[in-house]
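*Asks:* sequence-free structure coming up:
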């Protein structure tokens, strides 16, 4: 028996055993039997795409459910609705006031910080220098740099 024939026998037997169960699962998640049928067909195609390993899997049923969940997630991601914002929407007066206040407050507050904390925030956040290069410049690990930066930001927030 050829590998293709063996796979077809394997997948057909397995599919007949679990098709109704998978269909109910997909219908319960989508609330639409037609959409569930489309997803079920896509699921079968994914199983066929893994023909080299599907029948040797320890738990092909679990794999099918994971693949079904992934299909559902993919579907939700592609059908999300986004609200387009107009590019020429002016800032509200309140947001302009907040930005103006921050423009005045931030430099003063930064000056109140210890020099090492101020340098971390200025270089990383304001000048947008890569954190790895800043860590290298200080002779510390990236993790240590991130920890110091987090403490500096926390101190800045408390000072504001």
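*Replies:* Structure's in. What do you need? Since we're looking at a predicted model, the values are computed, not measured.
*Asks:* C-alpha only now, for contacts and for neighbours.
*Replies:* Will do.
*Asks:* so where's the longest helix in the protein?
*Replies:* Scanning the chain for the longest helix, with DSSP state H as the assignment, gives helix 3-30.
*Asks:* List the buried residues of that one.
*Replies:* Residues 7, 11, 15, 22, 23, 24, 25, 26, 27, 30 are the ones in helix 3-30 that count as buried (16 or more other C-alpha atoms under 10 Å).
*Asks:* Could you list every helix and strand that that helix packs against?
*Replies:* Under the contact criterion of 3 or more C-alpha pairs under 8 Å, 6 or more residues apart in numbering; DSSP states H and E, helix 3-30 touches helix 33-49, helix 60-79.
*Asks:* related to what we said a few turns ago, dump the buried residues of helix 3-30 into TSV; add distance to residue 91 as well.
*Replies:* Formatted as TSV, the buried residues of helix 3-30 follow (distance: C-alpha to C-alpha, whole Å):
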residue	distance to residue 91
7	61
11	59
15	57
22	50
23	49
24	49
25	47
26	44
27	44
30	39
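*Asks:* Out of these, the closest to residue 51 would be?
*Replies:* Nearest to residue 51 among the buried residues of helix 3-30, counting by C-alpha to C-alpha, is residue 7 at 6.5 Å.
*Asks:* Could you double-check that that closest one lies in contact with residue 51?
*Replies:* Yes. Assessed by C-alpha atoms under 8 Å, residue 7 is found in contact with residue 51 at 6.5 Å.
*Asks:* what residues are up against residue 160?
*Replies:* Residue 160 sits next to 105, 109 when contact means C-alpha atoms under 8 Å, 6 or more residues apart in numbering.
*Asks:* any idea how far it is from residue 101?
*Replies:* Using C-alpha to C-alpha, to the nearest Å, residue 160 is found at 11 Å from residue 101.
*Asks:* Comparison target below:
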């Protein structure tokens, strides 16, 4: 085990410095990797590729350290009443979809109703209608795109800077 450690610990250290950006943190993580090797000494000695095992442990130690550093926010510190409801504009589109769907082509309305509104799996829809799964996915994608265009026009949907729906006119009659 010591021979493998001596052969690879310097490159592991450089690997950890590259990921951490801090020599002290890399040194701490390297010590944890060494402790893992000592803890699993019997299994470590039987490994065909100890270098790969050491790198895997080093990467996992680094990931664990990143998770530990992630800031946590106490739920009691958040005033939920002041937060706007994030899903509201999208949730309220249901009325607009119900008005737009009858204006879609019959094939589009059918596949959207089945797969998106009724929850039929695409594979089941394909089998029932003698289609391949790829053809079903393509038809559904095109039907969704045409419905999206219709909803933008009919419901006057407005998007925010991130591309999310921010507002619309829910009961348009077009």
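*Replies:* Perfect, I can see it now. Because the structure is a prediction, the values reported are computed rather than measured.
*Asks:* TM value for the aligned chains?
*Replies:* After superposition, the two chains reach a TM-score (TM-score structural alignment, normalised by the length of structure 1) of 0.64; 145 aligned residues with a C-alpha RMSD of 3.5 Å.
*Asks:* quick one on the thing from earlier: so how far is the longest helix of structure 1 off the chain centroid?
*Replies:* How far helix 3-30 of structure 1 lies from its chain's middle: 29 Å, per C-alpha atoms, centre = their mean, to the nearest Å.
*Asks:* So what does residue 149 of structure 1 match up with in structure 2?
*Replies:* In structure 2, residue 149 of structure 1 lines up with residue 140, judged by TM-score structural alignment.
*Asks:* what's around its match, how many residues?
*Replies:* 21 (other C-alpha atoms under 10 Å).
*Asks:* Assess the claim that it and residue 111 are in contact.
*Replies:* Yes. Assessed by C-alpha under 8 Å, residue 140 of structure 2 is found in contact with residue 111 at 6.4 Å.
*Asks:* in structure 1, which residue is closest to the centre?
*Replies:* With distances taken as C-alpha atoms, centre = their mean, residue 77 lies nearest the centre of structure 1, 10.8 Å away.
*Asks:* Quick one: residues contacting it.
*Replies:* Per C-alpha under 8 Å, 6+ apart, neighbours of residue 77 of structure 1: none.
*Asks:* which residues does residue 51 of structure 2 contact?
*Replies:* For residue 51 of structure 2, the contacting residues are 4, 8, by C-alpha under 8 Å, 6+ apart.
*Asks:* Could you measure from residue 16 of structure 2 over to residue 128 of structure 2?
*Replies:* Distance from residue 16 of structure 2 to residue 128 of structure 2, counting by C-alpha to C-alpha: 54 Å.
*Asks:* Over to residue 21 of structure 2?
*Replies:* Counting by C-alpha to C-alpha - residue 21 of structure 2 and residue 128 of structure 2 are separated by 56 Å.
*Asks:* Residue 89 of structure 2 too?
*Replies:* 34 Å.
*Asks:* before we move on, what about residue 113 of structure 2?
*Replies:* Using C-alpha to C-alpha, one gets 15 Å for the distance from residue 113 of structure 2 to residue 128 of structure 2.
*Asks:* who has more neighbours, these two?
*Replies:* Legend: neighbour count by other C-alpha under 10 Å for residue 113 of structure 2 and residue 128, higher for residue 113 (14 against 9).
*Asks:* can you count the residues close to residue 38 of structure 1?
*Replies:* The burial count assigned to residue 38 of structure 1 is 13, neighbours taken as other C-alpha under 10 Å.
*Asks:* cool, residue 98 of structure 2 as well?
*Replies:* When neighbours are counted by other C-alpha under 10 Å, residue 98 of structure 2 registers 11.
*Asks:* That one matches what in structure 1?
*Replies:* Using TM-score structural alignment, residue 98 of structure 2 sits opposite residue 107 in structure 1.
*Asks:* what does residue 117 of structure 2 give?
*Replies:* Using TM-score structural alignment, residue 117 of structure 2 sits opposite residue 126 in structure 1.
*Asks:* show me what contacts its match?
*Replies:* Contacts of residue 126 of structure 1 by C-alpha under 8 Å, 6+ apart: none found.
*Asks:* Tell me how far it lies from residue 144 of structure 1.
*Replies:* Distance from residue 126 of structure 1 to residue 144 of structure 1, by C-alpha to C-alpha: 20 Å.
*Asks:* before we move on, what about residue 87 of structure 1?
*Replies:* Counting by C-alpha to C-alpha, the separation of residue 87 of structure 1 from residue 144 of structure 1 is 40 Å.
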